[in-house]
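1. compute the structure for the input listed below.
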Amino acid sequence: MNIVSKSKKRVVLPSRPNPPTVDQILEDISQAKPNDPVFSVLEKTGQDSPRPSPGSDADQRFQQCREFLELNERLQAARERLLQQRDELRASGERLQEDVTEVKGQAL
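-> Next comes the predicted model:
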């Protein structure tokens, strides 16, 4: 008969860090330079996949993604400005309406 001891203590592992948010990932990508080490990781690991040459399809897609992200940021900033201007116009309209009501009340 084989008796196995179950008295081993469980090792408590540290908790995993939270994964990065989408905003953090986008910020990291937008700040990446062409000579960033991540683009040469395949060369350093000795894998057969060569790094895409400049002007390749992958490079063009990368540039398109960067342009898209920059355009998306500009659109979000424009949206915020438009929302603020809309709120200002609504407040101005309400003040104007109050002034019109006040003038009408004085005229009577």
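2. from here on, just use CA atoms for contacts and neighbour counts.
-> OK.
3. what helices or strands is the helix or strand hosting residue 78 leaning on?
-> Element membership for residue 78, per DSSP states H and E: helix 57-107. Counting contacts by 3 or more CA pairs under 8 Å, 6 or more residues apart in numbering; DSSP states H and E, helix 57-107 packs against helix 22-30.
4. residues touching the helix it packs on, excluding its own?
-> In this structure, residues lying in contact with helix 22-30 by CA atoms under 8 Å, 6 or more residues apart in numbering are 66, 69-70.
5. next: stretch 64-76.
-> Contacts for stretch 64-76 (CA under 8 Å, 6+ apart): 26, 29-30.
6. tell me which residues of that stretch come out buried.
-> 66, 69 (16 or more other CA atoms under 10 Å).
7. to compare against the first, here's the next sequence to fold:
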Amino acid sequence: MGSRNKKRIVLPSRPEPPTVERILEDVSRAHPSDPVFSVLRETSPDEKGGSGKTELERKYLLSRRFLELNEHLEGARGDLLLRREELQAVGEALDQSMKGVKGEAL
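-> Below is the predicted model:
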């Protein structure tokens, strides 16, 4: 009953995407200290004293390395869980064996 009485909310239409000219105008008006441009200009010297890699490249390589290490750790975690289960099973078998030996000794 109540759903028929509700008015539909009409959302405003989306704005038109900017034109290429507008984008170029925005880029040309951007201040040189704009974070987008400053990231592209930052460089760090490489180990050999060459031209160096941009800070952006360095961050990309670090993030790739992080993801590789994370995958490696996930695999190691799975291995450790399996080993833990095996050790628990062996521990339970050992407990049963010890109870059997104690029972025979009495």
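8. any idea what the TM-score comes out to?
-> Overlay of the two chains. TM-score (TM-score structural alignment, normalised by the length of structure 2): 0.51; 61 aligned residues with a CA RMSD of 2.4 Å.
9. ok, so of the contacts of stretch 64-76 of structure 1, who is nearest residue 88 of structure 1?
-> residue 26 (31.1 Å; CA to CA).
10. how near is the residue positioned nearest the centre of structure 2 to residue 35 of structure 2?
-> Geometric centre of structure 2, nearest residue: residue 67, 6.9 Å, by CA atoms, centre = their mean. Distance of residue 67 of structure 2 to residue 35 of structure 2, computed by CA to CA, to the nearest Å: 25 Å.
11. ok, now residue 99 of structure 2?
-> 70 Å.
12. over to residue 3 of structure 2?
-> For residue 3 of structure 2, the distance to residue 35 of structure 2 - CA to CA - is 49 Å.
13. between these two, who's got more neighbours?
-> More crowded of residue 3 of structure 2 and residue 35, by other CA atoms under 10 Å: residue 35, with 10 against 6.
14. spit out the contact partners of that one.
-> Residue 35 of structure 2 neighbours (CA under 8 Å, 6+ apart): none.
15. what distance do you get for it to residue 77 of structure 2?
-> 39 Å.
16. over to residue 37 of structure 2?
-> Residue 37 of structure 2 is 41 Å from residue 77 of structure 2, by CA to CA.
17. do residue 59 of structure 2 as well
-> Distance, residue 59 of structure 2 to residue 77 of structure 2, by CA to CA: 26 Å.
18. what do you get for residue 96 of structure 2?
-> 29 Å.
19. now residue 69 of structure 2
-> On the measure of CA to CA, residue 69 of structure 2 and residue 77 of structure 2 end up 12 Å apart.
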